[in-house]
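Undergrad: The sequence and its predicted three-dimensional model are supplied below.
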Amino acid sequence: MSASPPDRGGRDRGTDGAGTAVRTVVCVTCGRTNRVPAAAEGSPRCGNCRAPLPWIAEAGDADFGEVAERASLPVLVDLWAAWCGPCRQVTPALEQVAEDRAGRLKLVKVDIDKSPVLARRFEVQAVPTLLVLDHGRPIARRTGAAPANALRRWVDESLPTSHGPADPASRRPS
């Protein structure tokens, strides 16, 4: 595998040889490095300690169905553009939400300039546009950047009850 350089979260964006994008994620529980594919059954867990790992992937017109719509977890879709300042500002907050909700949520980033079919399908008129999908169906929509705590609250309120936080007071996964 020829890996791409790691992003600032220590993740690379290589492929697994079959064309599926793979990120390398360091487990916050034990510190081990894990490879997390963009699409898979279930949800990613650390190969060492079995702790849930954040699932962050990129998708486009060609693979959105496989990466996002067939995901076994609810999906937070970030429809963004490289030229958009607020999109770049909200990225760390979205990644924090994905890390906080590891094992219960998948973050899928879609560059609308590279994926015009998805931009039209979801009627994107401003970026960032955020969607929550459950079994491939949009159940919530939000436009614009927001801090991590506001995004976390919106996601928690949008998630189906079967995927919501176990402890409503702490808003932390069990």
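TA: Happy to help now that I have it.
Undergrad: Could you use CA atoms for every contact and neighbour count after this?
TA: OK.
Undergrad: Ends of stretch 122-129, what's the gap?
TA: Distance between the boundary residues of stretch 122-129 (C-alpha to C-alpha, to the nearest Å) amounts to 9 Å.
Undergrad: Now do the buried residues in that stretch.
TA: Residues of stretch 122-129 classed as buried: 124, 127, 128, 129 (neighbour count, 16 or more other C-alpha atoms under 10 Å).
Undergrad: residue ranges for the helices of the chain, please.
TA: Along the chain, the segments classed as helices by DSSP state H run 64, 85-100, 116-121, 148-158.
Undergrad: Just send those helices back as JSON lines, with distance to residue 45 too.
TA: As requested, these are arranged in JSON lines below (distance: least, C-alpha to C-alpha, whole Å):
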{"stretch": "helix 64", "distance to residue 45": "22"}
{"stretch": "helix 85-100", "distance to residue 45": "12"}
{"stretch": "helix 116-121", "distance to residue 45": "29"}
{"stretch": "helix 148-158", "distance to residue 45": "21"}
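Undergrad: here's the one I want to compare it with:
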Amino acid sequence: MSDALHVVCPQCHSVNRVPAERLAEGGTCGKCKAPLFTGEPVELDAAAFDKHIGRSDLPVVVDFWAPWCGPCRMMAPAFAQAARSLEPRYRLVKVNTEEEQQLAARFGIRSIPTLAMFKGGREIARQAGAMDAASLVRWIQAQA
């Protein structure tokens, strides 16, 4: 009997059940038919954030950033590279703290970029400051 994992669609944010042994195959959303894994960070608003954090069985790594932040913009390509190498074992997402100020306040984001990892709906790790792709991957893998 296989264990199914809940994976939230990056497109329509529906929750999908994926057999654990078939996770590497990716799969498509049962609702919108979009790929469940794109190798790109997923931009989230507050409603989608709560769905991804609360319903996903995968560890979710959040990049809290802002468009005016130089280090955030510098780290964006490294974060995207990390997403390509870490999916489908992790979901990497981005939250624009300018557009989602209440979300940033809810999690006490004081400096950006700030990375936070969530598993089972709870924050399990946090790291402030920009990192290169190799450091990002090492930090993420060390947490989960």
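TA: Here it is on my side, so go on. All values derive from a computational prediction rather than experimental measurement.
Undergrad: thinking again about what came up before, would you tell me which of the helices of the first structure gets closest to residue 133 of the first structure?
TA: The stretch from the helices of the first structure with the least distance to residue 133 of the first structure (C-alpha to C-alpha) is helix 148-158; that distance is 9.3 Å.
Undergrad: Of the helices of the first structure, which is nearest residue 50 of the first structure?
TA: Between residue 50 of the first structure and these, the shortest separation by C-alpha to C-alpha is 15.1 Å, and it involves helix 85-100.
Undergrad: Need the nearest residue in space to residue 75 of the second structure, chain neighbours excluded.
TA: residue 130 (5.7 Å; C-alpha to C-alpha, 6 or more residues apart in numbering).
Undergrad: any idea what the one you found aligns with in the first structure?
TA: Aligned counterpart of residue 130 of the second structure in the first structure: residue 145 (TM-score structural alignment).
Undergrad: burial count for the aligned partner of residue 103 of the first structure in the second structure?
TA: Matched by TM-score structural alignment, residue 103 of the first structure corresponds to residue 88 in the second structure. By the measure other C-alpha atoms under 10 Å, the count of residues near residue 88 of the second structure is 19.
Undergrad: Which parts of the second structure are strands?
TA: Taking DSSP state E as the criterion, the second structure carries its strands at 4-8, 15-19, 42-43, 60-65, 91-96, 114-119, 122-128.
Undergrad: rewinding a little: show me what contacts the match of residue 130 of the second structure?
TA: The contact partners of residue 145 of the first structure, by C-alpha atoms under 8 Å, 6 or more residues apart in numbering, come to 86, 87, 89, 90, 128.
Undergrad: any chance of those in TSV, with distance to residue 149 of the first structure too?
TA: Output for those, formatted as TSV (distance: C-alpha to C-alpha, whole Å):
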residue	distance to residue 149 of the first structure
86	16
87	17
89	14
90	12
128	17
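Undergrad: Centre-most residue in the first structure?
TA: Within the first structure, one residue has its C-alpha closest to the average C-alpha position: by C-alpha atoms, centre = their mean, that is residue 107, at 0.8 Å.
Undergrad: Can you verify my assumption that that one contacts residue 71?
TA: No: between residue 107 of the first structure and residue 71 no contact is recorded; they are 10.5 Å apart, counting by C-alpha atoms under 8 Å.
Undergrad: Cheers, nothing more for now.
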